[in-house]
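In: here's my sequence, what's the structure:
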Amino acid sequence: MLRSPHCELALARHGRPATTRAVRQVLERMRQTEPPHPAPVKAIAERALACLEDQERPSQRPVINLTGTVLHTNLGRALLAEEAIDAVITAMRSPTNLEYDIEAGKRGERDAHVRDLVRELTGAEDALLVNNNASAVLLVLNTFARDREAIVSRGELIEIGGAFRMPDIMARAGAILREVGTTNRTHLRDYAEAIGSATGLIMKVHTSNYMVQGFTAAVEPAE
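Out: The predicted structure follows:
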């Protein structure tokens, strides 16, 4: 089969191992879905080549956002500014001092490049950057509430995309869940009454795409 002229293009583009696997996949699919009869070598080779081309096509492709939601999670959220794109390209083309302190002449920290900017923007004493909210929540809980209570409103024990569930993240971080209030109403006194020697932190969760309407009450972060 592979010696046939019809396989030359597949072999030239994708190599012998990949072409062999593709031919086997095509033959197996034909056995399962088509009546038993001799298939032309050319047809098998064409299907194998199409299979290989499909496998090499990038799964992530440009799309047009017509949803009406500008920062769309499923479409990559915010677009980068051209300056940021240029900076990424520059950093990917040559070595950089990602984790090297040039002035000290020794290993540094990658967060050092952005820590001061984040502190200036947020007013925080310090900053650690991760690439998603689940990581941030887990690290905060593990740092401040490991084997201690994390107080959170019952109405904020949510699950969002990717099976990100607050009770599960708390458990994995080693925090002890302490629910206060009810599903629809949580008051400031509920938090105050729950605070004790076992408290590690008080947690406020943005409910994202989940909302309780009607007879409700919630405590704002500033309170």
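In: contacts, neighbours, all on C-alpha from now
Out: Fine.
In: helix or strand for Ile151, which one?
Out: Assigned by DSSP states H and E, Ile151 belongs to strand 149-153.
In: to check against the first, give me the structure of this:
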Amino acid sequence: MSADPRRQVPRTDTLLADGQIVPAVERLGRDLVREAVRTVQARIRAGGLAPADAVAEVLAALPDTAASLRPVLNATGVLVHTNLGRAPLSLSAVAALTAAAGTTDVELDLRTGRRGPRGEAALAALRAAVPAAGAALVVNNCAAALALAATALGQGRELVIARGELVEIGDGFRIPELLESTGARLREVGTTNRVTAEDYTRALGPDTGAVLKVHPSNFVVRGFTRAVPVAELAAALAGSGVPLVADVGSGLPAPEPALPDEPDLQTTLADGADLVLASGDKLLGGPQAGLVLGRADLIQRLRRHPLYRALRVDKTTLAALEATLRGPLPPVRRMLAADLAGLRARAAALAARLAAAGVDAAAVDSEARVGGGGAPEHPLPSAAVSLPADLAGPLRAGAPPVVGYVEGGRTLLDLRSVPPEDDEALATAVLAAAGR
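Out: Presented below is the predicted three-dimensional model:
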């Protein structure tokens, strides 16, 4: 037999027809598997791999899915991490999303055989979670909710907003640019640091479409400041016929003792807001969505606007949102409620296990954050595993990738953002990254 390694390379069609690889072709598609085959063939030609190992190496090189997104262990301590997909879904929401991925009755009344209301069950679950809402609407994110409200209520008219709320948030996204893109004119009131109810009422006129209050996200003004609470502003606007629209950002459905200063949907509506807007994938713990709740007549006005059709969500989002609201407590809420003693015990156990294997590891106290623009000045006491700084890169390159942060010359893996059931996977990943 020739010693030339090129003559020993298994043929592409032979490998693709192998009984162990055929299921992968059916799961991932022929093109993706063929790329893995070609990579393995190149290694054999270069003499770095034995031909007998070709099948095993092809299988090892294949991803779990045909998509490029990879599951990551979030050990940053940021519960709602935008770069890591914000709130992780509950098992209940994942199951609902999977069930909805096929043919579903999203707009069909199975009892009558006629077209039914789209997403009514998810909207009912949302109204049940926020009883002060007369009606609800879901679009694809909070920016879409703000754009829809501004267009339906303010196009060609004025939107009154405090100067201190014309903020820029992540990735260069600026609230005033979004509002102006809808065809509305902005009527700025107050100053950067102070605004009063009289500033708002003096700005009202025949062209006023709405008054907006926008949560400033991760922007905070300190010192000589004054803002107008929703209850005070609603009272000042009473009888004017001008709707008050409040963007509360993080989607907290009701007051949360751990975050006493974070606005919530229920309280904001009870205080007199006509519409509230929020994200579904932050403290609500659900899929990416923009939530609109409030007066039924205003919700219907938004629903009938032509722009709504371009912004509405798909069946999988509706299913995941409903399951988040009706199912068990979602992961982000469990992370928020985690007790410090339990976090410290987990950190100590993980650090002891790693140290016993020869890894420079120690349990330390840390500070976690809500993230996603929520509660920017309210750190959450937490516990972390401290590792050498040079492990940060290998941990991100591992399987699964682990993302922590480097502080004080050490890599910290904060456990408040890691579910307890992932501790074993976290320990295995650290041992692999450290070569143990």
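In: re the thing from before, residues making contact with the next helix or strand after the strand holding Ile151 of structure 1?
Out: On the C-terminal side of strand 149-153 of structure 1, the nearest following helix or strand under DSSP H and E is strand 159-160. Here strand 159-160 of structure 1 makes contact (CA atoms under 8 Å, 6 or more residues apart in numbering) with Arg165, Met166, Ser208, Asn209.
In: against structure 2, where does stretch 184-197 of structure 1 fall?
Out: Under TM-score structural alignment, stretch 184-197 of structure 1 corresponds to residues 193-206 of structure 2.
In: tell me where structure 1 has strands.
Out: Listed in chain order, the strands of structure 1 (DSSP state E) span 100-101, 106-107, 149-153, 159-160, 164-165, 176-180, 199-203.
In: the strand holding Ile151 of structure 1 packs against which elements?
Out: On a contact count with 3 or more CA pairs under 8 Å, 6 or more residues apart in numbering; DSSP states H and E, strand 149-153 of structure 1 meets strand 176-180, strand 199-203.
In: so it matches what in structure 2?
Out: When structure 2 is aligned by TM-score structural alignment, the counterpart of strand 149-153 of structure 1 is residues 158-162.
In: ok, now stretch 65-79 of structure 1?
Out: Counting by TM-score structural alignment, stretch 65-79 of structure 1 corresponds to 74-88 in structure 2.
In: now the matching stretch: buried residues?
Out: Residues Asn74, Ala75, Thr76, Gly77, Val78, Leu79, Val80, His81, Leu84, Arg86, Ala87, Pro88 are the ones in stretch 74-88 of structure 2 that count as buried (16 or more other CA atoms under 10 Å).
In: same thing with stretch 211-229 of structure 2?
Out: By neighbour count with 16+ other CA under 10 Å, stretch 211-229 of structure 2 contains the buried residues Val211, Leu212, Lys213, Val214, His215, Pro216, Ser217, Asn218, Arg226, Val228.
In: what's near enough to touch the last one?
Out: By CA under 8 Å, 6+ apart, the contact list for Val228 of structure 2 reads Val195, Thr196, Ala197.
In: ok, of these, which one's closest to Thr12 of structure 2?
Out: Val195 (70.5 Å; CA to CA).
In: the closest one and Ala429 of structure 2, how far apart?
Out: Between Val195 of structure 2 and Ala429 of structure 2 the distance is 51 Å, computed by CA to CA, to the nearest Å.
In: once you drop chain neighbours, what's closest to Leu71 of structure 1?
Out: Nearest non-adjacent residue to Leu71 of structure 1, counting by CA to CA, 6 or more residues apart in numbering: Arg77, 4.4 Å away.
In: could you pick out the longest helix of structure 1?
Out: Longest helix of structure 1, by residue count under DSSP state H: helix 16-33.
In: other SSEs contacting that helix?
Out: Judged by 3+ CA pairs under 8 Å, 6+ apart, helix 16-33 of structure 1 is in contact with helix 41-56.
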